[in-house]
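[1] Sequence plus predicted model, see below.
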Amino acid sequence: MPSSKVLLDRDFAIGTTDRRLFGAFVEHLGRCVYGGIYEPDHPSADERGFRGDVLKLVRELGPTIVRYPGGNFVSGYDWEDGVGPVEKRPRRLDLAWQSIEPNTFGTNEFMDWCRLANVEPMLAVNLGTRGPDAARRLVEYCNHPGGTTLSDLRREHGWPEPHDVKFWCLGNEMDGPWQMERKTPVEYGRVATEAAKMMKMVDPSIELAVCGSSARTMPTFGEWERIVLEHTFDHVEYISLHTYLNNYAEDTAAFLASPDLMDSFIEEVVAIADAVAAERRSSKRIMLSFDEWNVWYRTRRGDTRVREGWPVAPPILEEVYTMEDALAFGGACIALLNHADRVRAACLAQLVNAIAPIMTQTGGAAWRQTIFWPFADFANLGHGKVLRTQIDCPTYSATYYDPRGKEDLYFPLPEVPYLKLAAIHGDDTLTLFALNRHLDEPMRINVSARGFSELALERAQTLHNGDLRAANTQDDPDRVRPEALQGVEIRGSEVVATLPAASWTVLRMRAR
């Protein structure tokens, strides 16, 4: 049995997790909105059309902030279409996902849903087919208390109090060839700067995230971030990152190693942002918003992305997640936690049905996918100081395959620790999130927690299944779910546990 030694100290912290780190994403994409969070004819729906069974699962999942309305969708979205009397709202072609957008759910409905779900709203503005003027008008509509045409229009629509949205995204993936009105970094940097200026003239209290490159594998990556930040540095607080992990190569060991590339991606963007600050002799630090991340590959290409005939809310991108996917996903959660000093916001994409932890049947049941479990642990137990850890454990080598267009990309990973771990110190708790990447062997871990005394085990759970292809379905919704981990020993400040092969484990201790 391989073994690992972990050393941590109560006084050596990476940073404190921001509440926004545990976010999610709702886009007008497939059945995420219509048939997902919103289905007026569903037996559990309230008077506003919100599915009660989905809301219950969202509260259990624990996201803290939700990005809306896109995504690719936002680059062609006229926000005015989604406000006012529902019967007067226009039906539009959604070019992003080749479907009809009925606009029966819009900004105000989303704000009401956020209040019921107990999440903060994060709004994206259209900097594709629209521009700075439409963006500042949306801020006025949402945040100004009254006495102007747009704020009074919101009041006439039935929302007398301002929505007070604090976090805004300046467009989406504007370097992507798939994006409506794709831009060069100079073009985008200029329009984002003017949008930021005008939006903050309306409400100086808001915070803004500028688009980074749409992926680390894009040819634009690096140069895009530098040029865009040279334009926007004085006007924004965040730059965005997007990553979707895959197992196209059907290489489980490499797939479970891929979250380590998220660590590298984060550190590279931090270096670029700080280089721009250094050139300006500025002490300001741009923070990171990892506002799209997940496992996604089975439904990413081909006819799984669109349906013919411009349907309303077609069932697209409905990835069925396996035990294997949940493990890679858990590794991504750990990567985010271990960069809490600079990654202050993050959004799991998406929330319901489309590449999501929650699935529904239209008119029927809702259930948890395998990735629901590590995210719920992450979001509900990951608040606090992230402690630095020194890990001594066996390693393996892998090569991760990430195709991008016509170019095949391979990332060698020569020394991948079998154990990936994050440690969180709450007010009176110590929580360990652990991923055992060894596919065949359990792993014995010995954790020395300096500065803690009289640790007492509060919770020990592991997510494990002998079949890495096991998935939760409507007919078998609980096939993959956490179970108690037996045999955890605690001796003062020492924690000893045996992690099953290929498992995600959470150990939570009360700590003096």
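    Good, I have the coordinates. Residues are numbered from 1 along each chain as shown.
[2] alpha carbons only for contacts and neighbour counts from here, please
    Noted.
[3] Mind listing what's buried along stretch 126-141?
    Neighbour counts over stretch 126-141 (16 or more other C-alpha atoms under 10 Å) mark 126-128, 130-132, 134-141 as buried.
[4] for stretch 484-498, same thing?
    485, 490, 493-498.
[5] contacts for it?
    Residues outside stretch 484-498 that contact it (C-alpha atoms under 8 Å, 6 or more residues apart in numbering) are 442-457, 460-462.
[6] my read: Ser289 touches Thr243, true?
    No. The pair Ser289 and Thr243 fails to qualify as a contact (C-alpha atoms under 8 Å) at a distance of 11.7 Å.
[7] Which one's more surrounded, the two?
    Ser289 (27 against 22; other C-alpha atoms under 10 Å).
[8] what about the more buried one, helix or strand, and which?
    Secondary structure from DSSP states H and E places Ser289 in strand 287-295.
[9] what's the following helix or strand after that strand?
    helix 323-337.
[10] hold the first one in mind and look at this next one:
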Amino acid sequence: MPRAHITLDRQAVIAPVRRRTFGSFVEHLGRCVYTGLYEPGHPTANDDGFRMDVVELVKELGSTTIRYPGGNFVSGFRWEDSVGPREQRPVRRDLAWHALESNQVGLDEFAKWLKLTDSELMLAVNVATRGILPALDLLEYANHPSGTALSDLRVANGTPDPHDIRMWCLGNEMDGPWQTGFMTADDYGKIAARTAAAMKMADKDLELVVCGSSGSGMPTFGDWERTVLEHAYDHVDYVSCHAYYQEHDGDLGSFLASATDMDYFIDTVVATADHVGFKKRSDKKINISFDEWNVWYLKEHMESQKLDTEWRHAPRQLEDTYTVADAVVVGNLLMTLLKRSDRVTSASLAQLVNVIAPIMTEPGGAAWRQTTFYPFSITSRLASGEVIRPVVDAPTYQTGRHGEASVIDAVATVDEDRSAVFLVNRDLEEAAQITIDVRSLGSSRIAEAVTLADSDVYAKNTLAEQHRVSPAANTTAAIADGVLTIDLPPVSWTAIALR
């Protein structure tokens, strides 16, 4: 059995645990909104048409900040379509996902849903096909108390209190040729800077996110961030990162090491942002909003995608069903985001319901947890206080895509009266015996130890078998004389809570 030793030092603080790290993403795509969040007539629907079975799962998931309404969708979106009397809202074509948008759920309705889940809204504005004035109009409608044309319109529409939205995204993936209205870095940097400056004239305390590269594999990656930030650095607070991972050609070992690529991505963007800051002689630091991340079987989607000439409402799109291995990777990616909490201060798991999501629903029927639900919900519940950097002494292995990777990965958080350790075993065949020096944490007992694993790493939760995969108590965990020992099954994710 492979062995690994981990040392935890309470003083090795990286940064506070950022609650916005546990954000998610709702886009008007597929069945995320319609028959996902919103389904009037469903047995659990409230008076506003929202599925309360989904609300309860979202609360259990522990998501904090929700990015909305896109995504690619936002680049063709006219926000005015989605407010006011529902019977007067126009049906529009969404070019991004080749679907019809009914606009029956808009800003005011979504804000009501957020209150049910105790979540914060991160709102995206369309800078691709619209521009500065519509963004200012949306800001006025959303945030101004009353006494102006658009704030009074919101009041007349039944929302007397302002939404007070703090985080705003300036478009989405503007480097991507798939994006309606995509731009060069120079063109986007200029419009983003002007839009940001205007929005901060209205409210200087807004937190604005400028678009970084839509992926580290883009040919302009790095240079895009540099050019955009040279224009917008003084006016924005975050640069976005997007990353999706999947198993390629049966190479499970590389897939399990996906977090090493995310770490490289973050390093590169931080270095680029700081380079621009140094050039500008600025004391300001640009943080990262990793506002799209997940496992997504994009290759299979692209290969199977056929242009559907029929325009439909809420078609089934991107409904990946996740495996145990996928859940281990998602848990590991979230561990990496925690480890980078010094600069990644906001993140959004993409997406929330039905579309590459931890929660699935059936129209008129059940809602259930995907395998990926569990590492996210448990980490959100247990992680608090400060993130500390572990020292991991473990075997390594060679991957085909990401070079050398540690068999064991770990991160820990510590609070006044509790701490938590999160672990991954990437070994494909063998369990690992772990010893963890926790003396510095002052922990004397194990409050909880759970592991997500299965003899079939491709096991899934489905409509027919909704509870096929779930975490189980790890009975090997023990603590004595300040040393915690635990065995980790192959291809597994584990969380330990200490008191």
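    Structure's in. What do you need? Worth saying up front: this structure is predicted, and the values here are computed from it rather than measured.
[11] Buried subset of the contacts of stretch 484-498 of the first structure as a ChimeraX selection?
    Applying 16+ other C-alpha under 10 Å to the contacts of stretch 484-498 of the first structure leaves a buried subset, and the ChimeraX line that selects it is:
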select :442,443,444,445,446,447,448,449,452,455,456,457,460,461,462
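[12] What about the contacts of stretch 484-498 of the first structure, which are in strands?
    Using DSSP state E, the members of the contacts of stretch 484-498 of the first structure that fall within strands are 443-450, 456-457, 460-462.
[13] Among the buried residues of stretch 484-498 of the first structure, which lie within strands?
    490, 494-498.
[14] coming back round to it: hmm, who's touching the strand holding Ser289 of the first structure?
    Strand 287-295 of the first structure is contacted from outside by 23-25, 67, 209, 237-246, 266, 270, 325, 328-329, 332, 342-349, 355, using C-alpha under 8 Å, 6+ apart.
[15] Swap in 6 Å and give it another go.
    For strand 287-295 of the first structure, the external contacting residues (C-alpha atoms under 6 Å, 6 or more residues apart in numbering) are 238-246, 342-343, 345-349.
[16] Next, the buried residues of it.
    Judged by neighbour count using 16+ other C-alpha under 10 Å, the buried positions of strand 287-295 of the first structure are 287-295.
[17] That one vs the second structure, average offset?
    Comparison of strand 287-295 of the first structure with the second structure after fitting gives an average deviation of 0.2 Å (mean C-alpha distance after the TM-score superposition for the first structure).
[18] now that strand and helix 323-337, what's the angle there?
    On the basis of axes from the mean of the first three to the mean of the last three C-alpha atoms, to 10 degrees, strand 287-295 of the first structure is oriented at 170 degrees to helix 323-337.
[19] how about TSV for the ones in strands among the buried residues of stretch 484-498 of the first structure, with distance to Phe233 of the first structure added?
    Output for those, formatted as TSV (distance: C-alpha to C-alpha, whole Å):
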residue	distance to Phe233 of the first structure
Ile490	48
Glu494	45
Val495	45
Val496	47
Ala497	46
Thr498	47
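[20] For those, work out which two are farthest apart.
    Maximum pairwise distance among these (C-alpha to C-alpha): 13.6 Å, between Glu494 and Thr498.
[21] ok, residues contacting stretch 49-56 of the first structure?
    Outside stretch 49-56 of the first structure, the residues that touch it by C-alpha under 6 Å, 6+ apart are 37-40, 44-45.
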